[in-house]
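> Sequence and predicted structure below; questions after.
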Amino acid sequence: MTELTKTLELKLVDPNVHKRQKLRETRDAYQQALQDAFDAGCDTQAAANDVVVEYDLSGYAKNALKKYVPQLCGNSYDADELHDDHPVRFTNEGVRLDHQPQNAIEWYVKIPHHEDYHLWMPARANPEQREWLEALYADDAEMGESRLFERDGMWYLHVTATRNVEDESEVSADERTPIGVDIGEASLVTVCHRNDSGSPVRPRLWADEGKTVRRLRKTYFTAKRRLQQRGSERIAECYADALWNQIDDVFHRVTSEVVAHAESVENPVLVLEDLTYIRENMDYGEYMNRRLHGWGFGKLHAQIRYKAAEQGIPVETVNPRNTSKACHACGEVGSRPRQATFRCSNDDCWLGEYQADVNGAINIADRYRSGESHRQSDRASRQKVGDDDSATDGASLTGPRDSHAVNESRSDSFAHQKSKISGDDAETQQPTLGTNAS
């Protein structure tokens, strides 16, 4: 295993006038506190604390200053003067991430403003760093210092992240064994690959887990409606958290088992359906759209990607068109007389009927084998072993946790929790900015 540190790049999306004002207030207060502590020659954290403690900043920004100013004043950098556009630094627990993969803008960040107020803002991420962000969101990477700055009227956030990555051996694409990964409602995940002779082998289905998640979701939505009718939104909010934790536990266990399954195959590559096409092409009527657009495709994809990357297993994506409708033996479009059954329409095909999810997984693997791939997985491997492109100042300095914003209304808080339990709530979300973009 090799420890890597990387700076993750996020661009804040179109802050409104209020949020721009708050960002500028934070920047101005930070830079004034930095200048005053520097002018006072603060070469210890205690001395810097005496200066910055009075400023209207979050504890995360103050703690970052207490670490940074002594470095400037002779301990590390011995700076003669300050330039006037220092980014706002936050220690490692200052910034929080939220991920809503069903939304057009998937990522949201919490920016501390001062001790009792913070801003949730939508953000666009560098697509090359998706796996790192997903690992950070899932607490499988360690967050270091964050830096907030403005350039040409745009606001950006840089977050340092550290994670352990398995050292990869050089294996060509032709030597890889593609393992198709089919994600659905009946079987939560299904995997299968072909052996050297082309025969499908070792299919594995997580059907019981699919039933468990469906039951938990149905229980939640039924209870949520009843609680909301009684005006018990706070209880519904707590119930949402408890239920999502149960679903998330299922997701984590299944995706870990998927990666473990891949490790048992020689030179594996996990092949997923491209989530972009899934989002664009889901149109099964109002009821099914509401369910499927909120189904855990994005979260399962994310967990498989970053867990596979940790084990040095590449992940690729392919266009999912007709992977569930085509026969893996002859290629003819068939039918689904039952949820779990695929029937080939070709009378001359030996297949006849087949397990539908396994058929889909084989088709996904075959699509990669045929040469189609969107090459999404090798992002992590593009950063060479030992490459460290950022400092980790502040990573070991933990500031006090900000309290939840007292100005955040109960309805806003509940809307944020609802966004974590997707499904029937998907129809109420903003199509572009998402639930945290108020």
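The structure has been received and is ready for your questions. Residues are numbered from 1 along each chain as shown.
> Every contact and neighbour count from this point should use C-alpha atoms.
Fine.
> I'd assumed residue 343 was in contact with residue 326.
No - with contact defined as CA atoms under 8 Å, residue 326 and residue 343 do not form a contacting pair (9.4 Å).
> And the helices in the stretch 301-438 of the chain?
Along the stretch 301-438 of the chain, counting by DSSP state H, counting those that start in this stretch, helices occupy 356-369, 379-382, 410-420.
> Of the ones you listed, which is nearest residue 120?
Nearest of the helices of the stretch 301-438 of the chain to residue 120, taken as CA to CA: helix 410-420 at 10.0 Å.
> quick one: the most far-flung residue of the chain relative to its centre from residue 198, how far?
Taking CA atoms, centre = their mean, the residue of the chain most remote from its mean C-alpha position is residue 348, at 45.3 Å. Note on residue 348: its distance to residue 198, by CA to CA, to the nearest Å, is 19 Å.
> picking up where we left off before, which residues are common contacts for residue 326 and residue 343?
residue 334 (CA atoms under 8 Å, 6 or more residues apart in numbering).
> Count residues in the vicinity of the nearest residue to residue 360 once chain neighbours are set aside, would you?
Once flanking residues are discounted, residue 360 sits nearest to residue 324: 4.7 Å by CA to CA, 6 or more residues apart in numbering. The number of residues packed near residue 324 is 23, by other CA atoms under 10 Å.
> Same check on the one 10 residues further on?
A count of neighbours around residue 334, defined by other CA under 10 Å, yields 18.
> With the one 4 residues further on instead?
Summarising burial for residue 338: neighbours were counted as other CA under 10 Å, giving 10.
> Repeat that for residue 354.
Other residues close to residue 354 by other CA under 10 Å number 16.
> From residue 341, how far out is it?
From residue 354 over to residue 341 (counting by CA to CA), the distance is 6 Å.
> go on, residue 290?
Taking CA to CA, one finds residue 290 at 24 Å from residue 341.
> And here is the other one:
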Amino acid sequence: MTTLTKTLELKLVEPNAHKRRKLRETREAYQQALHDAFDAGCTTQTEANDVVVNYKLSGYAKNALKKYVPQLTTTYNAGELHDAHPVRFTNEGLRLDHKPENAIEWYVKIPHHEDYHLWMPAQPNPEQRDWLEALNAGDATMGESRLFERDGTWYLHVTATRDAEGGSEVSDEERTPIGVDIGEASLVTVCHRDDHGCPTAPELWADEGKTVRRLRKTYFTATRRLQTRGSERIAESFGDDLWNQIDDVFHRVTREVVDYAESVKNPVLVLEDLTYIRESMDYGEYMNRRLHGWGFAKLHAQIRYKAVEKGIPVKTVNPRNTSKECHACGEVGYRPQQATFKCTNDACWMGEYQADVNGAVNIADRYLSGESRFREHENDDDSAEDGGRLTAPQDSQADATKQETLGTYAS
């Protein structure tokens, strides 16, 4: 078993004046406590505790300081402190909250002082979503976190650790690509070709697609009515319950997808590149809203981290025409019905085929044609991007107010 560790960077969406003041109070108190403990020459946690105990900091920040100050002296042999140090919190202090119904889905609770906490909307790098999903599901362990300000913007670094099986030494050519098609009718469809090149053992999660569509429709209809009546708190609680049910479906299906991959010799899961999916969505305002909120990114992330745990590689391909081309001859066809693909090539043997299976086979074939790629940021930049419109959870001792902000990467 291999242990993977990654530092996740979350960009905190522009805080209001109240939250900005509280963040700066935490930073200033932490810096003063750090310097005083260091100047006192503390070499043990007990000595550091005697210095930092009276500062207006959360216990999580004080506990992190008690560990950090002795390390500066005994491990790093620091003669003096340079520049501003990030505010450290032990792993118990931070809490993530996931609101998939919101444009900005992730929120973080930052300890301030005693029982006072700041709920902050946070925008992570989309490439790190699988790690956040693992943390949120309890499949990864949160370590120490660090809060700092850079060029007027606040960031939070969170250390995450998870176990993964070691991958086998198999070349890309020896892999069996499994196409993964995500859609509305069938929530997920997987299929691969056998040794003779024929599509084999397709599996469709169509009932789960119906369940999620029903839950989403119930959510939007019921919450709209409750909000119209002024029952905001009931609407939020009701919505959370429905989205938890959807999340349970997602987790079960993605586990079964990875189980399917484990049954195949030398598997590689092949997904459609989300960047191209979003760029190609232009079906009118109503359909765009439905598709953008359908959960592509969430399902992708859960498949990725569950596959990593099993040592199964995941690749992405350009999804252009994967749902329109015939997997047998390559001719562009059409769908007379949602679940049916019809090839327009009279010379092709296929005629009609299950549409989602056809798409899954085309996705797998993109890997075989050499189009697969890992999407990485240039210069390995894992920094977070701007956020989207949101309604955020509130501070633990603040008035309930709504916050909105504009940006990019809204789901």
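Good, I have the coordinates. What you are looking at is a predicted structure, and each value in this text was computed from that prediction instead of being measured.
> related to what we said a few turns ago, right, and the helices of the stretch 301-438 of structure 1 - which one's nearest residue 25 of structure 1?
Nearest to residue 25 of structure 1, of the helices of the stretch 301-438 of structure 1 and by CA to CA, is helix 410-420 at 23.2 Å.
> If we go by neighbour counts, what in the closest one is buried?
Neighbour-count burial for helix 410-420 of structure 1, counted by 16 or more other CA atoms under 10 Å, picks out 413-420.
> any idea how far the residue nearest to residue 41 of structure 1 when sequence neighbours are not counted is from residue 331 of structure 1?
Among residues not flanking residue 41 of structure 1 along the chain, residue 73 sits closest, at 5.9 Å (CA to CA, 6+ apart). According to CA to CA, residue 73 of structure 1 and residue 331 of structure 1 sit 70 Å apart.
> Over to residue 209 of structure 1?
Distance from residue 209 of structure 1 to residue 331 of structure 1, by CA to CA: 30 Å.
> Show me the helices in the stretch 151-300 of structure 1, by range?
Going by DSSP H, counting those that start in this stretch, the stretch 151-300 of structure 1 shows helices at 207-229, 233-263, 275-281, 286-293, 297-310.
> Deepest-packed of these, please.
Most buried of the helices of the stretch 151-300 of structure 1, by mean neighbour count (mean count of other CA atoms under 10 Å): helix 297-310, with a mean of 23.
> with structure 2 superposed, average distance for that one?
Compared with structure 2 after fitting, helix 297-310 of structure 1 has a mean deviation of 0.5 Å; criterion: mean CA distance after the TM-score superposition for structure 1.
> I'd like the helices of the stretch 301-438 of structure 1 as CSV, with distance to residue 3 of structure 1 appended.
Shown next, in CSV, are those (distance: least, CA to CA, whole Å):
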stretch, distance to residue 3 of structure 1
helix 356-369, 30
helix 379-382, 12
helix 410-420, 31
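> Residue 73 and residue 331 of structure 1 - which one has more neighbours?
residue 73 (21 against 16).
> OK, contacts around that one?
38, 41-43, 79.
> buried set for stretch 365-377 of structure 1?
Quick answer for stretch 365-377 of structure 1 (16+ other CA under 10 Å): 365-369, 373, 376-377.
> In contact with residue 236 of structure 2, which residues?
Listed by CA under 8 Å, 6+ apart, the contact partners of residue 236 of structure 2 are residue 223.
> ok, the closest residue to residue 109 of structure 1 other than its chain neighbours to residue 14 of structure 1 distance?
Leaving out its chain neighbours, the residue that sits closest to residue 109 of structure 1 by CA to CA, 6+ apart is residue 97, at 4.7 Å. From residue 97 of structure 1 over to residue 14 of structure 1 the distance is 18 Å, taken as CA to CA.
> What of residue 204 of structure 1?
From residue 204 of structure 1 to residue 14 of structure 1 the distance is 45 Å (CA to CA).
> try residue 245 of structure 1
32 Å.
> quick one on the thing from earlier: quick one: which of the helices of the stretch 301-438 of structure 1 is nearest residue 188 of structure 1?
Once those are compared by CA to CA, helix 356-369 is nearest, at 9.7 Å.
> Determine how far that closest one lies from the middle of the whole chain.
How far helix 356-369 of structure 1 lies from its chain's middle: 25 Å, per CA atoms, centre = their mean, to the nearest Å.
> Repeat that for stretch 155-168 of structure 1.
13 Å.
> With stretch 57-77 of structure 2 instead?
31 Å.
> repeat for stretch 146-162 of structure 2
On the basis of CA atoms, centre = their mean, stretch 146-162 of structure 2 sits 16 Å off its chain's mean C-alpha point.
> try stretch 146-154 of structure 1
That offset, for stretch 146-154 of structure 1, works out to 22 Å (CA atoms, centre = their mean).
> Now do residue 158 of structure 2 against residue 149 of structure 2, distance only.
On the measure of CA to CA, residue 158 of structure 2 and residue 149 of structure 2 end up 15 Å apart.
> what do you get for residue 354 of structure 2?
Where residue 149 of structure 2 is concerned, residue 354 of structure 2 sits at a distance of 52 Å (CA to CA).
> Of those two, which one has the most company?
In terms of neighbours (other CA under 10 Å), residue 149 is the more surrounded of residue 354 of structure 2 and residue 149; the figures are 17 against 14.
> Surely residue 246 of structure 2 touches residue 213?
No - Residue 246 of structure 2 is not in contact with residue 213 according to CA under 8 Å; the separation is 9.3 Å.
> Output the buried residues of helix 410-420 of structure 1 as a markdown table; include the columns distance to residue 175 of structure 1.
Below are these laid out as a markdown table (distance: CA to CA, whole Å):
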| residue | distance to residue 175 of structure 1 |
| --- | --- |
| 413 | 50 |
| 414 | 49 |
| 415 | 48 |
| 416 | 45 |
| 417 | 45 |
| 418 | 44 |
| 419 | 41 |
| 420 | 39 |
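> ok, these vs residue 282 of structure 1, which is closest?
Of all those, residue 419 has the smallest distance to residue 282 of structure 1: 19.4 Å, by CA to CA.
> so who does the closest residue to the closest one other than its chain neighbours touch?
Of all residues not flanking residue 419 of structure 1 in the chain, residue 435 sits nearest, at 6.3 Å (CA to CA, 6+ apart). Neighbouring residues of residue 435 of structure 1 by CA under 8 Å, 6+ apart: 415-416, 419, 429.
> can you tell me which two in these are farthest apart?
Farthest pair in the contacts of residue 435 of structure 1, by CA to CA: 416 and 429, 10.2 Å.
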